[in-house]
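[1] need a structure here:
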Amino acid sequence: MRSRTAPTPRAATVAVALLGLLLCVLALGTPAHAAPTGFRIENGRLLEASGDDFVMRGVNHAHTWYPDRISSLAHIKAKGANTVRVVLSSGDRWTRNDAADVANVVSECKRNRLICVLEVHDTTGYGEQSGAVTLSRAADYWISVRSALTGQEDYVIVNIGNEPHGNLGYTAWTADTKAAIRKLRGAGFDHTIMVDAPNWGQDWAFTMRDNAASVFAADPDANTIFSIHMYGVFDTAAEITGYLNRFVTAGLPVVVGEFGHDHSDGNPDEDTILAVAQQLRLGYLGWSWSGNGGGVEYLDMVTNFDPNQLTSWGQRLFNGANGIAATAKEAAVYSGGAGDTTPPTAPGAPAASGVTPSSVSLRWAAATDASGVTGYDVVRVSGATETVATSTATTTATVSGLSPATSYTFAVYARDAAGNRSPRSATVTVTTSPGGAPSACGVGYRVTSSWPGGFQGEISLRNTGTSAIDGWTLRWSFPDGQRVTSLWGGTATQTGPEVSVAAAPYTATIPAAGSVTLGFTASRATANSSPTAFTLNGAPCSAS
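    Take a look at the predicted model:
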């Protein structure tokens, strides 16, 4: 330990002068860390690059399970939101959202003048939930898609991982969160980072609350915001007010990253959540737009992704007291006219070639933009619905995973460096080549787990013929009103009881005597009988 002695009068004079100089420097606002390039935290508040205070008012959207519902962002904006929290997957538990898809999500957020909070869902309930991954693994995912996020610090907040610990081993949250933040900063991330609480996001043991200051101090950019999820743990006004005020009093930034009006673990006090968030000028993001399953379908804000069918929860959140419509303010980066808001010109109409039973190659004339075109999104058009089929930096693309002898309509959008999206190109309609049904096929169907109101299933699709299957569509009907809520290994659509699954690129080819496996989750009533008939490319398959 260094000894301390009283300074001599001369030394004291010098010390006072140096102290005065230091205070002058501090008064000029010299930061103790590198100034963030976009969103930043200052005095416990989330500020935009312009210095404007930003208060999130928005919802969560389950993009990774419903990638064909990207138009929901426009609908969410139309209801008055200024922010959307987008569910992504690192590929550990669900289909991975690659850099091209992340770039498209960011582009759509910007096109709809929304701030984009992006989160990895695969960490949910780590230590308690089978298959959940660590925050370190989530940080690795963010680093792998960094190309889609660099330069987007004005528009994007990176939520490292959803509810990163369950109710087991949650004391590791503090060290794990610090390490993940440092990993992202070391990889060059300048974004505001959001971190979720443990205990399935609800922090009932107060691990995040009591360690938030040290976590914030561990961020070399001092640019971390904390997210609490409020469900059954927060069923009284005292609990809500006490928790949020602890952060505000400590000068630490906090947002309600998820909450609902009801939940299986208790009845949250949503009126107080909204009122206190408004009183303290704290952000909130309700769960969730649509597509919930597993017995919590009541958390849907709209029915079947239809913006014209608000549920009672959606009506409360968007149009009720202290709700989104009454309190949301658009981000200054949009309303202030900052940055490039001019979209590229429309690309030329795509021309098709190389048509096979499961794929088609497309080529189009380039778009133009003053700041340069950075990429293109090829979309599959079906009536008023558009699905991003693929993204590319060139003027050519191959779309795979199609069904034989089926007509598809495609169009192209261009994107620029600011994330602006062009008008849509003219369309082209292509009919894939007949692939022929396999000479024989078999389907194994089983329920792997179930819970009140929902279940998880597995389908084994076998090619028992003598030639490979190149591209396929599997169809069946549920006998008891079951509805698919997510599926991996293909893309599912459902009309009434009838389910149709188109192959994913990595499952499209099934060699002779080979098989592929699909997994899915679905909602159910009391009965849960198995389907008895399946067709593959229109031909019957034996069920087992």
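
[2] from here on, contacts and neighbour counts on C-alpha atoms
    Noted.

[3] Run through the strands of the stretch 201-350 of the chain in chain order.
    For the stretch 201-350 of the chain, the strands defined by DSSP state E, counting those that start in this stretch cover 224-230, 254-259, 283-286.

[4] can you list those in a markdown table and add mean neighbour count and distance to Ala11?
    As requested, the strands of the stretch 201-350 of the chain are arranged in a markdown table below (neighbours: other C-alpha atoms under 10 Å; distance: least, C-alpha to C-alpha, whole Å):
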| stretch | mean neighbour count | distance to Ala11 |
| --- | --- | --- |
| strand 224-230 | 26 | 40 |
| strand 254-259 | 25 | 45 |
| strand 283-286 | 26 | 50 |
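
[5] Make TSV from the ones you listed and add distance to Tyr413 to it.
    Below are those laid out as TSV (distance: least, C-alpha to C-alpha, whole Å):
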stretch	distance to Tyr413
strand 224-230	34
strand 254-259	32
strand 283-286	29
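
[6] mind checking the longest helix of the chain?
    helix 9-27 (DSSP state H).

[7] show me the contacts for the nearest residue to Asp265 once chain neighbours are set aside.
    Spatial nearest neighbour of Asp265, chain neighbours left out: Gly232 (4.9 Å); criterion: C-alpha to C-alpha, 6 or more residues apart in numbering. For Gly232, the contact set (C-alpha atoms under 8 Å, 6 or more residues apart in numbering) comprises Asp262, His263, Ser264, Asp265, Gly266, Asn267, Pro268.

[8] Pull up the distance across stretch 216-226, start to finish.
    Using C-alpha to C-alpha, to the nearest Å, one end of stretch 216-226 lies 9 Å from the other.

[9] quick one more, to check against the first:
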Amino acid sequence: MRRLLVAFCAALLAAAGAVLALGNPAYAATGLHVVGTDIYEANGTKFVMRGVNHAHTWYTSQTSSFANIKAAGANTVRVVLSGGRWTANSAGDVADIIALCKANRLICVLEDHDTTGYGEDSAAYSLDQAVNYWISLKSVLVGQEDYISINIGNEPIGNTNPAQWTAATTAAIKKMRDNGFQHLLMIDAPNWGQDWQNVMRDNAQTVLDADSRHNTVLSIHMYSVYAQPSTITSYLDTFKAKGWPLVIGEFGWQFDSGQVADQTVLAEAVKRDLGYLGWSWSGNTDPILDMVLNFDVNQKTTWYHRVFDGPNGITATARQATVFGGSGTSSPTGSPSQSSSSPSASPSQSTPTGKSCSATYRVAGQWQGGFQAEVKVTAGNSAITGWTVTWTYANGQTVANAWSATVTSSGSTVTARNAGYNGNLAAGASTSFGFLGSWTGTNSVPALTCTAS
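    A predicted model of the protein is given here:
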């Protein structure tokens, strides 16, 4: 009887092992891959995209952006490419882009922008043409499955006959697999990426089933269709309930009441462990969507701070891919440009505990009657658990709309205290906060005092 029981248990264990083997992909063979609703690295570590879009195809000389994006805290960059609608990005150029991503420890989402608005925009390419472009690049893409995802076509169908999206997308996925691509595939929604007619939402399973490798993630772009938080949560709830993998591949911000509720996008993405990629680093015709102006990291915009700062922002939530040997703490290759403004640094102020910090102030941007400033706080020779920066304005400036710190004013004296997520700093480590302010006549840089706890 005991022998029978042992044999029975062994059979159960063997069967369970077989089920587990079937339920988990061979990590070493697949690179970035989907399991359930999530993206995993080859070693089985979950990876959540936190990053931005970079308009490479129109600004091919702006290669320093990769280091600057990494320095800002991102773990992913979505790179705009073209196969011919604009000046084509060659295989050599794409190989260089992949090398830049790897050198700067960024997962690289490569997207073909040629397909934008197909069916409504006469200049747009079909998804089938986009696949042909990827096939032409196959020699530089194969072997990079650990580091890149292929976004087959950006916003591949406009608002004209969006129902064609399902057949075109399934055919594109099958053609990619038939041509030997094993990469994580990313699929944009129709309706210029916003899926306001719910074609992707209603046909997602058909598209996912078309992938013989079951390695496809869906992507929604959130702009003015998603002006209300309820619209965002409702859409995301559907994908969660269905168990479909999703990332927010692009989104903008609420610069007026008719625009996307960007802080809801961030909060819901973090709550659900969804990847998000803001549009875009720089180079927009309408610079309201530039995170830095003129590709200059010293010209950070309000949009930059809304995406990178705060408890749900990139800086606080991004974790570097383990394929690069860390979790977002290593330094990028290449140094971002230094400020042309003259920062003011105060000597470190000691406390009874021996803990200290220093702070520098710079004017990041200035216009008639208004300005944007950034303060960098650096711990001294010991780790700190909190910091306070104070200064007194000499020219009547005032502060408003601060981020990443609690800022109060009493007359001309300003006090800034760390937020809940950026008070703990290792020895020598830094964080920053910023604010908008007003000025008249003169906007001199004040002297700062930093105290630590």
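
[10] Tell me how the two chains score on TM-score.
    After superposition, the two chains reach a TM-score (TM-score structural alignment, normalised by the length of the second structure) of 0.67; 320 aligned residues with a C-alpha RMSD of 2.3 Å.

[11] returning to that earlier point: which of the contacts of Gly232 of the first structure are retained in the second structure?
    Using both residues aligned by TM-score structural alignment, their matches' C-alpha atoms under 8 Å, the second structure keeps these contacts from the contacts of Gly232 of the first structure: Gly266, Asn267, Pro268.

[12] In the second structure, what residue corresponds to the last one?
    Right, the one you point to is Pro268 of the first structure. When the second structure is aligned by TM-score structural alignment, Pro268 of the first structure is paired with Val260.

[13] aligned partner of Ser71 of the first structure in the second structure?
    So, by TM-score structural alignment, Ser71 of the first structure is matched to Ser64.

[14] SS state for the aligned residue in the second structure for Asp140 of the first structure?
    Structural alignment (TM-score structural alignment) places Asp140 of the first structure against Asn132 in the second structure. Classification of Asn132 of the second structure using DSSP: H, G, I helix; E, B strand; the rest coil returns helix.

[15] got the contact list for Asn132 of the second structure?
    Contacts of Asn132 of the second structure (C-alpha under 8 Å, 6+ apart): none.

[16] what's the counterpart of the residue nearest to Asp265 of the first structure in the second structure?
    Per TM-score structural alignment, Gly232 of the first structure is aligned with Ser224.

[17] Quickly note the distance from its match to Gly258 of the second structure.
    For Ser224 of the second structure relative to Gly258 of the second structure (C-alpha to C-alpha), the value is 6 Å.

[18] Helix, strand or coil: sort out Trp165 of the second structure for me.
    Taking three-state DSSP, the label given to Trp165 of the second structure is helix.

[19] Which two among the contacts of Gly232 of the first structure are spaced furthest apart?
    Largest separation among the contacts of Gly232 of the first structure by C-alpha to C-alpha: Ser264 and Pro268, giving 10.1 Å.

[20] neighbour-wise, which of the two wins?
    Pro268 (22 against 9; other C-alpha atoms under 10 Å).

[21] Spatially nearest residue to that one (excluding sequence neighbours)?
    Asp235 (4.1 Å).

[22] Give me the neighbour count for that neighbour.
    Considering only other C-alpha under 10 Å, Asp235 of the first structure is surrounded by 20 other residues.

[23] circling back to that earlier point, between the contacts of Gly232 of the first structure, which sits nearest Gly442 of the first structure?
    Out of the contacts of Gly232 of the first structure, the member with the shortest distance to Gly442 of the first structure (by C-alpha to C-alpha) is Ser264, at 38.5 Å.

[24] Show the contacting residues for Gly286 of the first structure.
    Gly58, Val59, Asn60, Gly257, Glu258, Phe259, Gly260, Leu317.

[25] correction: Trp200 of the first structure
    Shown in contact with Trp200 of the first structure (C-alpha under 8 Å, 6+ apart): Thr124, Gly125, Glu163, Pro164, His165, Gly166, Asn167, His229.

[26] Could you rerun that using 6 Å?
    Gly125, Glu163, Gly166 (C-alpha atoms under 6 Å, 6 or more residues apart in numbering).

[27] Tell me which residue of the second structure lines up with it.
    Per TM-score structural alignment, Trp200 of the first structure is aligned with Trp192.

[28] Then Leu114 of the first structure?
    Per TM-score structural alignment, Leu114 of the first structure is aligned with Leu106.

[29] Assess the claim that that match and Asn75 are in contact.
    Yes: using C-alpha atoms under 6 Å, Leu106 of the second structure is in contact with Asn75, at 5.0 Å.

[30] Have a look at these two and say which one is more surrounded.
    Leu106 (32 against 29).

[31] Phe47 of the second structure versus the more buried one, what's the distance?
    12 Å.

[32] Same check on Thr60 of the second structure?
    Taking C-alpha to C-alpha, one finds Thr60 of the second structure at 28 Å from Phe47 of the second structure.

[33] Relative to Val428 of the first structure, how far out is the spatially closest residue to Gln278 of the first structure that is not a sequence neighbour?
    Leaving out its chain neighbours, the residue that sits closest to Gln278 of the first structure by C-alpha to C-alpha, 6+ apart is Asn322, at 6.5 Å. Going from Asn322 of the first structure to Val428 of the first structure by C-alpha to C-alpha gives 47 Å.
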